[in-house]
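Trainee: Sequence and computational prediction follow.
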Amino acid sequence: MNNAAHLDASSSRLHVVLGAGQIGPRVADLLLAQGHRVRLVQRTRRAQGAPSIERPGLTRVYGNITDLAFAEEATRGASVVYDCMNPPYHLWAEQLLPIARGALHGASKAGARLVALDCLYMYGAPDGPMREDSPRAPCSKKGALRVELEALRLSAQRRGDVRVAIGRASDFFGRDVPLSAWGERFYTRALAGKAVECMGDPDMPHAYTYVEDVARGLVTLGEREEAMGHIWHLPTEPAESTRALARRLGRALGLDVKVSRLPRFVLRVAGVFSPFMREVAEMAYQWDVPYVLDDARFRAAFGWSATPVERQVAEVAAWARRKYNIAAASGVPAYR
């Protein structure tokens, strides 16, 4: 559905957020709290994992950003465009670059800054902390696509078509992140007394980026002209193991959370029946090596760090207790 016609033409501090999944609505929420007008652009009226943020100052637009005419109309009047779009894994080959081109086209026509959310797949299996200048050494089809995506965006910046900042995050941790290791399946299994699953070694250090910090980081990049033309690793707490983080969350919920390694053959079998799961399997390498993210450049430039892990866990546990009707854990102090 395309309803971009007759959008407000004013360019006064309008921010356009592309994508209404796990991050886009959080970005919109922060911008609304700052008093900005926000246009949230999504492909359909149903966006999995999108929190309800119907508030004054917010408008929603529906359509396909790969339609360049729609992209231009949807971003008209924007001062900043946030590209938070991410199609399902099995559609990356078909959709990833076209939707990025739509975002670039719209931001360019609007004369807006473009802030793009990215992941870490282009680095492949790291042999040390991942930094913004780490070698691009993808070991997956999706990592190779992310290398192409980076080149597409930075080429537009170099040509002067649009000012671009790229913010990269590791796997998400937080409340209401259904498309992550900390989604519905985690709570269903933990509450049933079953071991939660890890795609690789649960004792290997693995960086998880708090979703609230992802959103705040993208907004920070959109506010700062000096962010343009660069790649930034968004604030992320020092890596600890998946088992350690799961146990932290379990303690906050009063649950004894056990973690088991999901055998590779299970992923392969699941992939026979599910195109999405078939694509998940090639990413399991991330839990077989230390997966450590260096965010020093962002912290030095913008002066803030990731939310402390204790607070992250307390906030997620409070949300989970409400959602899953879990009694508050006795003897677990609230974070202060």
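Mentor: Good, I have the coordinates.

Trainee: use CA for all of it now, contacts and neighbours both
Mentor: Noted.

Trainee: pretty sure Leu31 contacts Val38?
Mentor: Yes. In this structure, Leu31 is within contact of Val38 by CA atoms under 8 Å, at 7.0 Å.

Trainee: So between these two, which is more surrounded?
Mentor: Ranked by neighbour count (other CA atoms under 10 Å), Leu31 and Val38 place Val38 first, with 26 against 22.

Trainee: Count residues in the vicinity of the closest residue to Arg136 other than its chain neighbours, would you?
Mentor: Spatially, and ignoring its direct neighbours in sequence, Arg136 is nearest to Tyr123 (4.8 Å; CA to CA, 6 or more residues apart in numbering). Look at Tyr123: counted by other CA under 10 Å, it has 23 neighbours.

Trainee: so what's Tyr123 up against?
Mentor: 130, 134-138, 143 (CA atoms under 8 Å, 6 or more residues apart in numbering).

Trainee: Touching both of Leu31 and Val38, which residues are there?
Mentor: Common contacts of Leu31 and Val38 (CA under 8 Å, 6+ apart): His15.

Trainee: All the helices of this structure, in order from the start?
Mentor: Assigned by DSSP state H, the chain shows helices spanning 24-33, 68-74, 92-110, 141-159, 184-191, 211-223, 242-253, 264-273, 275-280, 296-302, 309-324.

Trainee: what is the orientation angle of the last one with helix 242-253?
Mentor: Counting by axes from the mean of the first three to the mean of the last three CA atoms, to 10 degrees, helix 309-324 points 60 degrees away from the direction of helix 242-253.

Trainee: And for the third one?
Mentor: When the same axes, to 10 degrees is applied, the directions of helix 92-110 and helix 242-253 differ by 70 degrees.

Trainee: contact partners of helix 92-110?
Mentor: 18, 65-68, 71-81, 83, 85-87, 113-114, 142, 145, 148-149, 152-153, 156, 161-162.

Trainee: Any of those buried? List them.
Mentor: 18, 65-66, 68, 71-81, 83, 85-86, 113-114, 142, 145, 149, 153, 156, 161-162 (16 or more other CA atoms under 10 Å).

Trainee: thinking again about what came up before, just send the contacts of Tyr123 back as CSV, with neighbour count and distance to Trp319 too.
Mentor: Shown next, in CSV, are those (neighbours: other CA atoms under 10 Å; distance: CA to CA, whole Å):
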residue, neighbour count, distance to Trp319
Met130, 19, 31
Ser134, 13, 36
Pro135, 12, 38
Arg136, 17, 37
Ala137, 15, 38
Pro138, 19, 36
Gly143, 20, 33
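
Trainee: The structure to be compared is supplied as follows:
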Amino acid sequence: MKIILGTGQLGMAIMENLLQTNPDESILLVNRAGKLDVSIPQNVEIMAADVTNRNDLETIAQRSELIFSCTDVPYPLWADFYPKTADALAFALSKSDAKLVFADNMYSYGNVQGAEMHEGMPHSAQTKKGQIRASVIQTLLQSGQSFSDRVAFVKAADFIGPRIYKGVFGTDFLEKLATGKRITLFGKAKLPHTFTYIRDFAKAMVNVGTSTDTFGEIWHVPNAPALNLLKWTQLFETEFNQKGKIWVLPKSVVWAAGLFDPLIREFYELSYQFEHPYLVNHDKYVARFGDHSTNPLAIARETSSWFKAKNSLV
């Protein structure tokens, strides 16, 4: 049985990818509520569990040969959630033979001043969230524990695609574009920025998880060519046949807004991502699996089609 911790956009995309390969795949979905608001096939189960609880995860790990971890919580909760989750996963792995593929981001590398990020970079972030992510890597992959050779990390850049409800090109952006409202972008909008298409992320997670020579390592998802925020916006404008009302917010305004809004204050810590080129190298993955990255035009088209269908705009 394959187990997916988390039923957000990535967890559901992993489920879909597994079922495309094998419609009869035995899958267990895990979230805190133990239920979904969408229908799932009979061979897919859903159960409630707390991923920060050692006993819950030990029980889950005993049922599976492969675990995909893709849970998340709002930024203000990270300092408590991720260390506990890493500890619970480490305990569960130590009590089972399960393998783990952990969905990660680029934060652990920190501000690399526009350099292309690759898997050999140190996890030397100075930001709070970057250090939290680096500590998870240390606990699960680099601590020298016997289970570490059954762990793989798959790192992605900022998400883009269907079911993305937060992020630069999430549903807030799409809603404002569709309705002619003002769209706020951050930082230097003419710098190239790598985005990860959610379905490419899911495929990379499955490819790494179902191979035998990928564990004990970090992998970067193959991504579309890095475009700047304005070029990405233009692709979506074409799909919606609508000119966006763009306002590029300077860093100083984000800082000021963070004095009053905790979520914006958390975002400000990561504003370096929009002050320098944000570039991700995926050569290692492509050499092993080939390049299945989706091109920007197809990303904009598929994302827009999903949003329009969801909101009865087609």
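Mentor: Now that the structure is in, tell me what you want to look at. These figures come from a predicted structure and were not determined experimentally.

Trainee: Which among the helices of the first structure is found nearest to Val61 of the first structure?
Mentor: Nearest to Val61 of the first structure, of all those, is helix 68-74, at 7.1 Å by CA to CA.

Trainee: what's the mean deviation for the closest one versus the second structure?
Mentor: Superposing on the second structure and averaging over aligned pairs (mean CA distance after the TM-score superposition for the first structure), helix 68-74 of the first structure comes out at 1.2 Å.

Trainee: any idea how far the equivalent of Cys84 of the first structure over in the second structure lies from Asn31 of the second structure?
Mentor: Using TM-score structural alignment as the criterion, Cys84 of the first structure maps onto Cys70 of the second structure. Look at Cys70 of the second structure and Asn31 of the second structure: by CA to CA, to the nearest Å, they are 10 Å apart.

Trainee: Spit out the residues that contact those two alike.
Mentor: 5-7.

Trainee: Throw these into CSV and include distance to Gly167 of the second structure, thanks.
Mentor: Shown next, in CSV, are those (distance: CA to CA, whole Å):
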residue, distance to Gly167 of the second structure
Leu5, 21
Gly6, 18
Thr7, 18
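
Trainee: now, which of those lie within strands?
Mentor: Leu5 (DSSP state E).

Trainee: Relative to Tyr268 of the second structure, which of the shared contacts of Cys70 and Asn31 of the second structure is nearest.
Mentor: For those, the minimum distance to Tyr268 of the second structure (CA to CA) is 26.2 Å, reached by Gly6.

Trainee: Might you report the residue contacts of Phe298 of the first structure?
Mentor: Per CA under 8 Å, 6+ apart, neighbours of Phe298 of the first structure: 232-235.

Trainee: What about those residues, which one has the most neighbours?
Mentor: That'd be Leu234 among the contacts of Phe298 of the first structure, by other CA under 10 Å, with 32 neighbours.

Trainee: corresponding residue for that one in the second structure?
Mentor: In the second structure, Leu234 of the first structure lands on Val221 (TM-score structural alignment).

Trainee: wait, what's in contact with that match?
Mentor: 154-156, 196, 200-201, 204, 282, 285.

Trainee: how close does it get to Tyr82 of the second structure?
Mentor: For Val221 of the second structure relative to Tyr82 of the second structure (CA to CA), the value is 21 Å.

Trainee: ok, back up a step: right, and the match of Cys84 of the first structure touches Leu5 too?
Mentor: Yes. Cys70 of the second structure lies in contact with Leu5 (CA under 8 Å); the separation is 5.8 Å.

Trainee: Need the residues touching each of the two.
Mentor: Gly11.

Trainee: picking that back up, what's the most distant pair in the contacts of Phe298 of the first structure?
Mentor: Largest pairwise distance in the contacts of Phe298 of the first structure, by CA to CA, is 9.1 Å, between Trp232 and Pro235.

Trainee: so what's in contact with the two at the same time?
Mentor: Common neighbours of Trp232 of the first structure and Pro235 (CA under 8 Å, 6+ apart) are 295, 298.

Trainee: Mind listing residues that contact stretch 163-182 of the second structure?
Mentor: So stretch 163-182 of the second structure is contacted by 9, 158-161, 183, 185, 237, 240, 242-247, 304, 307 (CA under 8 Å, 6+ apart).

Trainee: Now do the end-to-end distance for that stretch.
Mentor: 22 Å.

Trainee: so where is that stretch in the first structure?
Mentor: Stretch 163-182 of the second structure maps onto residues 176-195 of the first structure, going by TM-score structural alignment.

Trainee: what comes up buried for the matching stretch?
Mentor: So for stretch 176-195 of the first structure, counting by 16+ other CA under 10 Å, buried means 176-178, 181-183, 186-187, 190-191, 194-195.

Trainee: Can you convert those residues into a markdown table and add a column each for distance to Ala103 of the first structure?
Mentor: Shown next, in a markdown table, are those (distance: CA to CA, whole Å):
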| residue | distance to Ala103 of the first structure |
| --- | --- |
| Asp176 | 26 |
| Val177 | 24 |
| Pro178 | 25 |
| Ala181 | 28 |
| Trp182 | 29 |
| Gly183 | 28 |
| Phe186 | 33 |
| Tyr187 | 35 |
| Ala190 | 39 |
| Leu191 | 41 |
| Lys194 | 42 |
| Ala195 | 41 |
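
Trainee: which among those residues gets closest to Trp287 of the first structure?
Mentor: Once CA to CA is applied, the member of those that ends up nearest Trp287 of the first structure is Ala181, at 11.7 Å.

Trainee: which one of the contacts of Tyr123 of the first structure sits closest to Gly57 of the first structure?
Mentor: Gly143 (37.1 Å).

Trainee: if I pick the equivalent of the closest one over in the second structure, what's in contact with it?
Mentor: Correspondence of Gly143 of the first structure to the second structure, assessed by TM-score structural alignment: Gly130. Residues in contact with Gly130 of the second structure (CA under 8 Å, 6+ apart) are 107-110, 124.

Trainee: ends of stretch 231-243 of the first structure, how far apart?
Mentor: Stretch 231-243 of the first structure: ends 30 Å apart by CA to CA.
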